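Colleague: everything below, folded, please.
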Amino acid sequence: MSKRRRIQRAADVAVTGKREKVRDVFVPRPFEGLADEPEWIALRELVPAASAPLRLVPELVEEHGDRPVTLATVLPMAAPAMTKADGRVFVGLQRHQQSGDVSRDLAEALLCALRTEPGRTVAVPPLPGPGPRLQDILVDGPLDVSMHEGFEFWLDPGAADDPTVQASLERANAAIYPTVRLAAARAAYWCRVPEKAHVRWVLPDDEDAALDALARLSAAGTLPLAGGTKFAGMFRAHGRLVPVWDLPEDVPAADWEEPVREFAGRYAEALAEKEPLDAAGRRARHGLLGRQLTLR
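Modeller: All right, here's what the predicted structure looks like:
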């Protein structure tokens, strides 16, 4: 089905209210094909408060106007989308209800928001069924990520003057742990949680190739970022590996730029190796698999 046809089909459902019986399908790499796939994963799974502008494809601009669209890590009450009275649209990556295809979920939330009167609550189905995905409705490109220390970017000017809004905002902000986007590697983030800090990096490469590269580094004893750090394990998230390192909590994020840059170089060299893993590498690979946690 063409991109235009998928968008038109979604619009027809919105008008008629008729929807086919929904059959959920799991998509292991929902952000595959997007230029910044690792960053989408990081914002979805790792980052508490960040945003990035999105651009609609010309067909949607023609239909709905050139409305500002913002991708947010999370919205109030983990809503999938919201609209502002001035026409702005926000789409939330981290939400309560989702289908097996995160890209389809986000696209449907965005389309529902575009069809909703500005300033009104956006109704989004929990299982959207077949239809356009992010890859169909966005002009693709690297995400221009803005990190936030709090969720004030949700609010309209002056809204925080309301005591109820202020109290709600303070509760939301209290749940944020300090997070810094590192320049040394794309989709690498430092964060500090109680009693320790971490670096987590969404690797852009095929899982098997990335795992082999990490195994080579483990066998060579070069998997830690630096002295005083520990390789804690790795996540599987949306079809990509996310290695995690434990760090001293009292060392600031900026001090880890160079160790991460150096590790990225070691990783690239290991990734380029074409020979099969030797016995030590195979043992290391098996050990890494035992320290792996899957995130959807």
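Colleague: hey, let's count contacts and neighbours off CA atoms from now on
Modeller: Fine.
Colleague: Leu75 and Val89 touch, don't they?
Modeller: No: assessed by Cα atoms under 8 Å, Leu75 is found out of contact with Val89, at 11.4 Å.
Colleague: so what's in contact with those two at the same time?
Modeller: Ala81, Met82 (Cα atoms under 8 Å, 6 or more residues apart in numbering).
Colleague: ok, the residue nearest to Ala35 when sequence neighbours are not counted - contacts?
Modeller: Excluding its sequence neighbours, the residue lying closest to Ala35 (Cα to Cα, 6 or more residues apart in numbering) is Gly141, at 5.4 Å. Contacts for Gly141 (Cα under 8 Å, 6+ apart) come out as Leu34, Ala35, Asp36.
Colleague: distance of the first one from Trp190?
Modeller: In this structure, Leu34 lies at 24 Å from Trp190, with Cα to Cα, to the nearest Å as the measure.
Colleague: pick out whichever of these two has more residues nearby.
Modeller: Using other Cα atoms under 10 Å as the criterion, Leu34 and Trp190 rank with Trp190 on top: 24 against 18.
Colleague: now the second one, please; I'll put the structures next to each other:
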Amino acid sequence: MAKRTAPTREDGGIGRRQPCPCGSGKRYKACHGAAGGAADVIVTRPFEGLAAETELVALREFVPSGTAPLPLRDGGSLTLATVLPMAAAALRRNDDRAFVGLQVQTKSGDISRDLARAVEWVRTAETGASLPVVGPETGGGELVRLQDLVDPAAELDVEVHEDFSWWMPDDVEPTGDVALSLERANAAIMPTSRLRAEGVTSAYWVDAGEKAHLRWVRPEPEEKLVAALARLSARGELALDEDSRYAGSFRAHGLLVPVWDLDREKHAREWDEPAAALGRRLDEALASLESEPLDAAERRARDGLRGRQVTIR
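Modeller: As a prediction, this is how the structure comes out:
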């Protein structure tokens, strides 16, 4: 008998009480979402339903060194991080601070579920313990998703770091494999800054060497966002200013991330206001779609923008 592979929902996440996408007729929590359930169900939008969704995507995909307090429903305290020493999924430092990593290997198709496993593990871990890889064997009891543990309305207060010195307590010098991992991580880091203009969220300036970029994780449905971008493109209003150009976009965990090439000579803070102005133009374009369908020029622009999209997750 052929193995039945569960399809995925186009809009992303699977609620634990919703029907399982494999077609069994059971709820997800009693089927592929249960302990021991198949690990091949790919959840294309794992952070759906969380106000912090766009920041989680950014931290998972391209912010090199960043941390944020994770707002748990029960008031517990731990820190979400991009990368941990030895690419660990979670660790409890010797000073008893708990961390969960985002840029890690996982063994299932639901990153939200794996993160929840890591959170559950680290909350009871002994001081100094580290979880190398998270998977179905991690933890015990009822398995949950991140949406079950985190306040869904809470934003993430992300701090972007210049290096990975935050891996260690202030009074501890790294040694052995941790010191080597720290050295390699610091050598590979790209200068990154989170834009902080009013109305701008989950937008990051990145110095990639030859060029600088703005990567902006957007929460809107892809078709609507592309249509709004096309409207701005047809009007010649898609760049941030004369020293920038729209480069394309990539899909990550069910969301679209538009990218702009920027003048590398400008400081990251110089892009705050241009990004805010672009955000206002984009909001207006999104609102206008409700009453004004795309015209012929805008549809041609949309087709051109679609040709510059890639999927990385």
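Colleague: how alike are these chains, TM-score-wise?
Modeller: Overlay of the two chains. TM-score (TM-score structural alignment, normalised by the length of the first structure): 0.86; 277 aligned residues with a Cα RMSD of 2.5 Å.
Colleague: if we can go back for a sec, list just the nearest of the contacts of Gly141 of the first structure to Asp156 of the first structure.
Modeller: Asp36 (29.0 Å; Cα to Cα).
Colleague: how about the strands in the second structure?
Modeller: Remark: strands assigned in the second structure by DSSP state E are 66-69, 79-81, 90-92, 98-101, 130-131, 159-160, 192-194, 203-207, 212-216, 244-252, 255-262, 309-311.
Colleague: reformat those as CSV; add distance to Gly109 of the second structure.
Modeller: Supplementary listing: the strands of the second structure in CSV, determined by distance: least, Cα to Cα, whole Å:
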stretch, distance to Gly109 of the second structure
strand 66-69, 24
strand 79-81, 20
strand 90-92, 18
strand 98-101, 17
strand 130-131, 19
strand 159-160, 28
strand 192-194, 29
strand 203-207, 26
strand 212-216, 24
strand 244-252, 14
strand 255-262, 16
strand 309-311, 16
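Colleague: what about stretch 301-310 of the second structure, how long is it end to end?
Modeller: For stretch 301-310 of the second structure, the end-to-end distance is 17 Å (Cα to Cα).
Colleague: repeat that for stretch 136-151 of the first structure.
Modeller: 29 Å.
Colleague: flag every buried residue along it.
Modeller: For stretch 136-151 of the first structure, burial by neighbour count (16 or more other Cα atoms under 10 Å) applies to Asp136, Ile137, Leu138, Asp140, Leu143, Met147, His148, Gly150, Phe151.
Colleague: which pair in those residues spans the largest distance?
Modeller: Pairwise over those, using Cα to Cα, the maximum falls at Asp136 and Gly150, 31.3 Å.
Colleague: can you pull out the helices in the stretch 51-200 of the second structure?
Modeller: Along the stretch 51-200 of the second structure, the segments classed as helices by DSSP state H, counting those that start in this stretch run 53-61, 111-123, 146-149, 176-188.
Colleague: so the shortest one matches what in the first structure?
Modeller: Mapped onto the first structure using TM-score structural alignment, helix 146-149 of the second structure spans residues 134-137.
Colleague: what's the mean distance for that stretch versus the second structure?
Modeller: Compared with the second structure after the fit, stretch 134-137 of the first structure shows a mean deviation of 0.7 Å (mean Cα distance after the TM-score superposition for the first structure).
Colleague: figure out how far that stretch is from the centre of its chain.
Modeller: Relative to the chain's own centre, stretch 134-137 of the first structure is displaced by 16 Å; criterion: Cα atoms, centre = their mean, to the nearest Å.
Colleague: look at the alignment partner in the second structure of Glu32 of the first structure and say how many residues are nearby.
Modeller: Residue correspondence to the second structure (TM-score structural alignment): Glu32 of the first structure is matched to Glu48. Neighbours of Glu48 of the second structure under the rule other Cα under 10 Å: 23.
Colleague: again, but for the one 5 residues further on
Modeller: Applying other Cα under 10 Å, we find 22 residues neighbouring Glu53 of the second structure.
Colleague: repeat for the one 4 residues further on
Modeller: Per other Cα under 10 Å, the neighbour tally for Val57 of the second structure reads 23.
Colleague: contacting residues for Ala87 of the second structure?
Modeller: The contact partners of Ala87 of the second structure, taken as Cα under 8 Å, 6+ apart, are Gly101, Gln103, Val104, Pro132.
Colleague: for it, give its distance to Val178 of the second structure.
Modeller: 10 Å.
Colleague: what does Ser51 of the first structure align to in the second structure?
Modeller: That one, Ser51 of the first structure, aligns with Thr67 by TM-score structural alignment.
Colleague: quick check: the gap between the residue nearest to its match when sequence neighbours are not counted and Val63 of the second structure.
Modeller: Spatial nearest neighbour of Thr67 of the second structure, excluding adjacent residues (Cα to Cα, 6+ apart): Ala81 at 4.4 Å. Ala81 of the second structure sits 10 Å away from Val63 of the second structure, going by Cα to Cα.
Colleague: again, but for Gly176 of the second structure
Modeller: Taking Cα to Cα, one finds Gly176 of the second structure at 26 Å from Val63 of the second structure.
Colleague: more neighbours: which of these two?
Modeller: Val63 (28 against 7).
Colleague: so the more buried one touches Thr82, yeah?
Modeller: Yes: with contact defined as Cα under 8 Å, Val63 of the second structure counts as touching Thr82 (7.0 Å).
Colleague: pull the contacting residues for Pro243 of the first structure.
Modeller: Arg200, Trp201, Val202, Leu203, Phe231, Ala232, Gly233, Met234, Phe235.
Colleague: okay, those residues in CSV with distance to Leu288 of the first structure next?
Modeller: Output for the contacts of Pro243 of the first structure, formatted as CSV (distance: Cα to Cα, whole Å):
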residue, distance to Leu288 of the first structure
Arg200, 16
Trp201, 16
Val202, 16
Leu203, 15
Phe231, 10
Ala232, 10
Gly233, 7
Met234, 8
Phe235, 11
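Colleague: would you turn those residues into JSON lines with distance to Leu155 of the first structure and neighbour count?
Modeller: Putting those into JSON lines (distance: Cα to Cα, whole Å; neighbours: other Cα atoms under 10 Å) gives the following:
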{"residue": "Arg200", "distance to Leu155 of the first structure": "29", "neighbour count": "23"}
{"residue": "Trp201", "distance to Leu155 of the first structure": "30", "neighbour count": "26"}
{"residue": "Val202", "distance to Leu155 of the first structure": "30", "neighbour count": "27"}
{"residue": "Leu203", "distance to Leu155 of the first structure": "33", "neighbour count": "23"}
{"residue": "Phe231", "distance to Leu155 of the first structure": "39", "neighbour count": "20"}
{"residue": "Ala232", "distance to Leu155 of the first structure": "37", "neighbour count": "17"}
{"residue": "Gly233", "distance to Leu155 of the first structure": "37", "neighbour count": "18"}
{"residue": "Met234", "distance to Leu155 of the first structure": "35", "neighbour count": "22"}
{"residue": "Phe235", "distance to Leu155 of the first structure": "33", "neighbour count": "20"}
